[in-house]
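A.B. asks: take a look and give me a structure for this.
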Amino acid sequence: MQSSFGATPDGLLDIEAVQKAINRSRASVYRYVNSDRQQLNPPYDPRKLNPELRTDHRDPLLFHPNEVARFARDVLKIRQVTVEVLNAPPTQTQELLTEILAELRQLRQLYESQVQHK
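C.D. replies: Here you go, the predicted model:
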């Protein structure tokens, strides 16, 4: 099994991406998920697909790619599992952080060159 699909900016997969990755119906994916109406974040269950921690019941269920691969391999017995996450296009925040990092590197080089001359 090999899948390529988009992910959230932090690399997590939503229900639709998991559905495509393991080639199962949306209803099946929801049956596999370790969730509980009374408990926001139930304890880890190795027989279920465990979502990332949530802060509110209204937060969407998101899954780490390694958890999806583990579940497909160990529980569904899919022999060859490769989950490839394609990076989402850079957001304005990511571009700004990249520019800040470049400026910080320039400042560090300038500082180090001035320290060496003293």
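A.B. asks: could you use CA atoms for every contact and neighbour count after this?
C.D. replies: Fine.
A.B. asks: and stretch 105-113, how far from the chain's centre?
C.D. replies: On the basis of CA atoms, centre = their mean, to the nearest Å, stretch 105-113 sits 34 Å off its chain's mean C-alpha point.
A.B. asks: also this sequence, please, to line up against the first:
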Amino acid sequence: MFPRSIESGGGQVHQSAEFSVDPVVTSSQSEALVGIDDVQKSLNRSRASVYRYTNTDPRNLNPPFNPRKLNPEYRSDQKDPLLFHPNEVARFAKDVLRIKEVTVEVLNSPSTATQQMLGAILEELKQIRSHLEATDVAPSDLGAARRDRQERPAA
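C.D. replies: The predicted model follows:
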């Protein structure tokens, strides 16, 4: 899943890394993000060294981009886990660790109960929309009907 190999050919030794990640869905984005454990496995480094590579600052929750460090995604709270975009991990592996061949592969995770519920809601909203589009009452007619009801005196 996270192979990292050193290949030799023609007298030259070069490193290659391949990243396969499962997406972590957040409320504002549906990009595939990886946790510290996946970065550790993909870079074949210790957990402590990955934390040393990471661009963090105890005084600043989201420090500015540092090209010599592994930059995590935006966090809203100090307790949020460090998450990394696979392209950032690949950039770091290539530019800083000097791994020559880097391949990023994003795999879809199995459907969760939340994703299934959101799919059902989307289907229901599509049905409601098609039903509304099929009715003869135009939206402007609905507004006129509402005004007529408000103008009538109460009994």
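A.B. asks: what are the buried residues along the strand ranked longest in the second structure?
C.D. replies: For the second structure, the longest strand by residue count, based on DSSP state E, is strand 12-21. Of the residues in strand 12-21 of the second structure, 15, 16, 17, 18, 19, 20, 21 count as buried by neighbour count, 16 or more other CA atoms under 10 Å.
A.B. asks: helices or strands next to that strand in the packing?
C.D. replies: Packing partners of strand 12-21 of the second structure (3 or more CA pairs under 8 Å, 6 or more residues apart in numbering; DSSP states H and E): strand 4-9, helix 36-43, helix 86-95, strand 101-106.
A.B. asks: want to throw those into JSON lines with mean neighbour count and distance to residue 145 of the second structure?
C.D. replies: Formatted as JSON lines, those follow (neighbours: other CA atoms under 10 Å; distance: least, CA to CA, whole Å):
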{"stretch": "strand 4-9", "mean neighbour count": "11", "distance to residue 145 of the second structure": "68"}
{"stretch": "helix 36-43", "mean neighbour count": "18", "distance to residue 145 of the second structure": "58"}
{"stretch": "helix 86-95", "mean neighbour count": "20", "distance to residue 145 of the second structure": "54"}
{"stretch": "strand 101-106", "mean neighbour count": "14", "distance to residue 145 of the second structure": "52"}
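A.B. asks: would you turn those into TSV with distance to residue 74 of the second structure?
C.D. replies: Below are those laid out as TSV (distance: least, CA to CA, whole Å):
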stretch	distance to residue 74 of the second structure
strand 4-9	27
helix 36-43	15
helix 86-95	13
strand 101-106	20
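A.B. asks: among those, which comes closest to residue 144 of the second structure?
C.D. replies: strand 101-106 (51.8 Å; CA to CA).
A.B. asks: generate CSV for the buried residues of strand 12-21 of the second structure, with distance to residue 145 of the second structure as supplementary columns.
C.D. replies: As requested, the buried residues of strand 12-21 of the second structure are exported to CSV (distance: CA to CA, whole Å):
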residue, distance to residue 145 of the second structure
15, 71
16, 68
17, 65
18, 62
19, 59
20, 57
21, 54
